[in-house]
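[1] Make a model of this:
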Amino acid sequence: MDRRNVMLAGLSAAVALGSGKARAAAVGSAFASFRQGFAPCRFGQVHYWQGGPASMPGKVPLLCLHASPGSSRSYAAFLPLMAAQRPVLAADTPGYGLSDAPPSQPRIEDYAEAMIAMADSLKLRKIDVLGNHTSSSTALDIAIRRPDLVRRIVINSALVYTPQEIVAMRESEAAYAGLTFDSAANKVAADWPRMRAMQRDMSEEDAWAFFWEVNRNPTRSIWGYEASFAYDAGAALPRVTQPILVVSPNDILRTQSLRARGLMRHGEVMELPWSAGTFTTHATDMARIIGRFLDAA
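    Down below sits the predicted model:
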């Protein structure tokens, strides 16, 4: 079997995880008590996981948006901890995970509209929103568009880029722009060891499953990055009227995140000491930090 067939076989297995027992087995006990479903948006269907109590006095559902590329699976360690505190919802961004894809490169505004459509379909009257890296801008845009819906916002890093930084970031992601299935297949042997090294806090099986989530469709893996580069988070932050918590690990986005100070009407930046594993190795810490911020209302 050549490399392309190896990759396609892996992607087929990942897609197969999207239904019934195969999906349940892949996500293991982390999602055992969660329900999954699909909600309509203008691109087709948005896939989501829903957990925790259906309602809890004084608590509103927390919508968790994942970094790109990837899927809601990246919150496997974090979601059960939050579900013990409040209702939670984790959605796949259109074009990632099991959500239908837009026909071409989307904007952050498109992602925000899809998440709002899902929330409206589920008849959610009020939510808190968690954004992670690329989806941090989506969280801001949802809050701006629907202040009646969003109560509080947490973002893992604020993407307040300078024009020069966007050029540099695009250059760093150039290897993933214009990927075909054949060229992506040729990268698998080199990419897997790098992914495994970055995800040492996961079991080998979970890291392998996450690897295929990231590579589910390599032709659009860069869409989330491009959407975030085109969105002016620095201009969006002052427009948000809700309380914002920016958590800033000591990683490559620390400088950008610190710029959020002074841009927010009602916000704070919390510097974190670690550089990786925010929602995996440090999931317990994050559940406590986020829970305390959401309960302060």
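[2] use CA for all of it now, contacts and neighbours both
    Noted.
[3] Can you show me the helices along this structure?
    Secondary structure of the chain by DSSP state H: the helices cover 3-16, 20-27, 79-83, 108-121, 134-145, 163-172, 181-198, 204-214, 223-230, 233-236, 254-258, 283-295.
[4] how many neighbours does A297 have?
    Using other Cα atoms under 10 Å, A297 has 10 other residues around it.
[5] swap that for P273, sorry
    P273 has 10 neighbours, counted by other Cα under 10 Å.
[6] buried residues in stretch 100-114?
    Burial within stretch 100-114, assessed by neighbour count using 16 or more other Cα atoms under 10 Å, is assigned to D100, A101, P106, R107, I108, E109, D110, Y111, A112, E113, A114.
[7] Can you give me the end-to-end span of stretch 264-279?
    24 Å (Cα to Cα, to the nearest Å).
[8] Verify the contact between G37 and G51 for me.
    No: using Cα atoms under 8 Å, G37 is not in contact with G51, being 11.3 Å away.
[9] of the two, who's got more company?
    G51 (23 against 11).
[10] and for comparison, fold this next one:
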Amino acid sequence: MTTHLRGSAHRDYVTLPWGRVHYRHAGDQDAPVVLMLHQSPLSSATYEPALAPLAARGVRAVAVDTPGFGMSDAAPGPWSIPEYARAVWQIADAIGLDSVHLLGQHTGAIVAAEAALQQRRRVRGLVFQGIPLYSDEERAEKSASYAPGYTPADDGGHLRVIWDRVRWLYPTIGAESASRQVAEYLSVGPDYAVAYRAVFAHRLDTAALAGIPTLLLHGGDDVLNRMNKEVQAAFPDAPLTVIPGGTDFVAEEQPEEFASALAAHVRAHADGESGESGGASAAGARGRGTAPVPLSKSLYTATVEAEGGRAGRVHSLTGALDLPLSRPADRADGDPGSDPEELFAAGFAACFRSALDVAARRRRTALAATTVTASVTLGTTASTGGSGPDRYGLAVALHVSDPGVPADELTELVADADLICPYANAIRGNIPVSTQVTGKG
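    Predicted coordinates for the structure are as follows:
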């Protein structure tokens, strides 16, 4: 049982603009990573006993003290959940982590979810160890009255206030764990509810997390076990693992059981998909010869009838499309005909532009005057080994422009959109695609 903040795991600090961030870690550098975010107002010490068991199961575990908690320096002022989430990625970058699984408990779960929305392509999976999906009424009520803080008293009476609060929340935990929590409360200061208020003010878009491999994991006596119905409705594809007899601190009470459940999820999705609808891996590529992933749900079907080939006509059976076709080489000025490459370019550009809207919404970024231009080239490809006839093929060039968005930010949005757009997912690994981004600056 952990009785103090230090513990016995490997511990380090990284320095960021607002100060130093403390974290503890275990496991091989090349193992799949789970980045662990604790509940407030506590610290990464919650996960101390589970780090070695996770490492023994082939997982690199990194447990962070949220800025302002544990042994991390405080943020420069009250942060919103999106600001805490952006800090997660700054911390990950400073540690040298790329793709990760995010585990969050309570406040940490809300931060983890928002972090996944901000940089979805880096998230291999999510684990929610109790995620508070409060109603608007409950958020308003808690914002007004929850966690009122304490006033330091010369006679030490505030220590009793903290102790009584911990015991009220977790009446069955041991005295050693409760003692450590008193130290964690004291490390934050009298206003220990700063992250709580950020949660109560935040409205999480759970639907936008669809497709990310997600596990619901907590003790049977976790205070948020009462929300299982709401959470399972929000994440219908996420399995629920409840460890009997475990409280909020099941990671320290039953570290082997906790590590087994967590490691199984991490390993199952260690090299899997990034979670974007359409099923593309963040690293790239489903190439030729790989079995296609069937749709799990049909959203819309377009049906178009073609007559006469490239010099014929296309007519939609589900919409208003009705166009003559003509071969580009035969097309004269004023010819109303189109061709399959133009139609493909139109579909790709429109789809990618919509995907950018989704990416911007997930990152809480505003687009200004974004345009997407798609150029589709028909050509031939040399036959394998240089023998046999050449084959016809396509190449795509995308140009994304928005003079109102910084170029580096727009580049990140384009990378996100590439994983969202069904056209991009369909051709990945089969058709060469080049992308040019023009932003502000």
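[11] Can you give me the TM-score here?
    The TM-score (TM-score structural alignment, normalised by the length of the first structure) is 0.77; 264 aligned residues with a Cα RMSD of 2.9 Å.
[12] In CSV: the helices of the first structure, plus distance to F43 of the first structure.
    Listed next are these as CSV, based on distance: least, Cα to Cα, whole Å:
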stretch, distance to F43 of the first structure
helix 3-16, 19
helix 20-27, 23
helix 79-83, 26
helix 108-121, 8
helix 134-145, 16
helix 163-172, 26
helix 181-198, 23
helix 204-214, 20
helix 223-230, 15
helix 233-236, 24
helix 254-258, 31
helix 283-295, 31
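[13] Need the winner for burial among those helices.
    Highest mean neighbour count among those (mean count of other Cα atoms under 10 Å): helix 134-145, with a mean of 26.
[14] follow-up on the earlier one: will you turn the buried residues of stretch 100-114 of the first structure into a markdown table that also has distance to V188 of the first structure?
    Below are these laid out as a markdown table (distance: Cα to Cα, whole Å):
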| residue | distance to V188 of the first structure |
| --- | --- |
| D100 | 24 |
| A101 | 23 |
| P106 | 26 |
| R107 | 28 |
| I108 | 29 |
| E109 | 32 |
| D110 | 30 |
| Y111 | 28 |
| A112 | 31 |
| E113 | 33 |
| A114 | 31 |
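[15] which one among these gets closest to L258 of the first structure?
    I108 (21.4 Å; Cα to Cα).
[16] what residue of the second structure takes the place of the closest one?
    Using TM-score structural alignment, the partner of I108 of the first structure in the second structure is I81.
[17] Name all residues that make contact with its match.
    I110, V111, E114, A195, A198, V199, H202 (Cα atoms under 8 Å, 6 or more residues apart in numbering).
[18] how about 6 Å then?
    By Cα atoms under 6 Å, 6 or more residues apart in numbering, I81 of the second structure lies in contact with V111, A198.
[19] and the gap between it and Q119 of the second structure?
    Note on I81 of the second structure: its distance to Q119 of the second structure, by Cα to Cα, is 14 Å.
[20] how far away is the most centrally placed residue in the first structure from A235 of the first structure?
    In the first structure, the centroid-proximal residue (Cα atoms, centre = their mean) is H66; its distance is 0.7 Å. Going from H66 of the first structure to A235 of the first structure by Cα to Cα gives 22 Å.
[21] What's I155 of the first structure aligned with over in the second structure?
    Per TM-score structural alignment, I155 of the first structure is aligned with F128.
[22] pretty sure its match contacts P213?
    No: applying Cα atoms under 6 Å, one finds F128 of the second structure not in contact with P213, separated by 11.1 Å.
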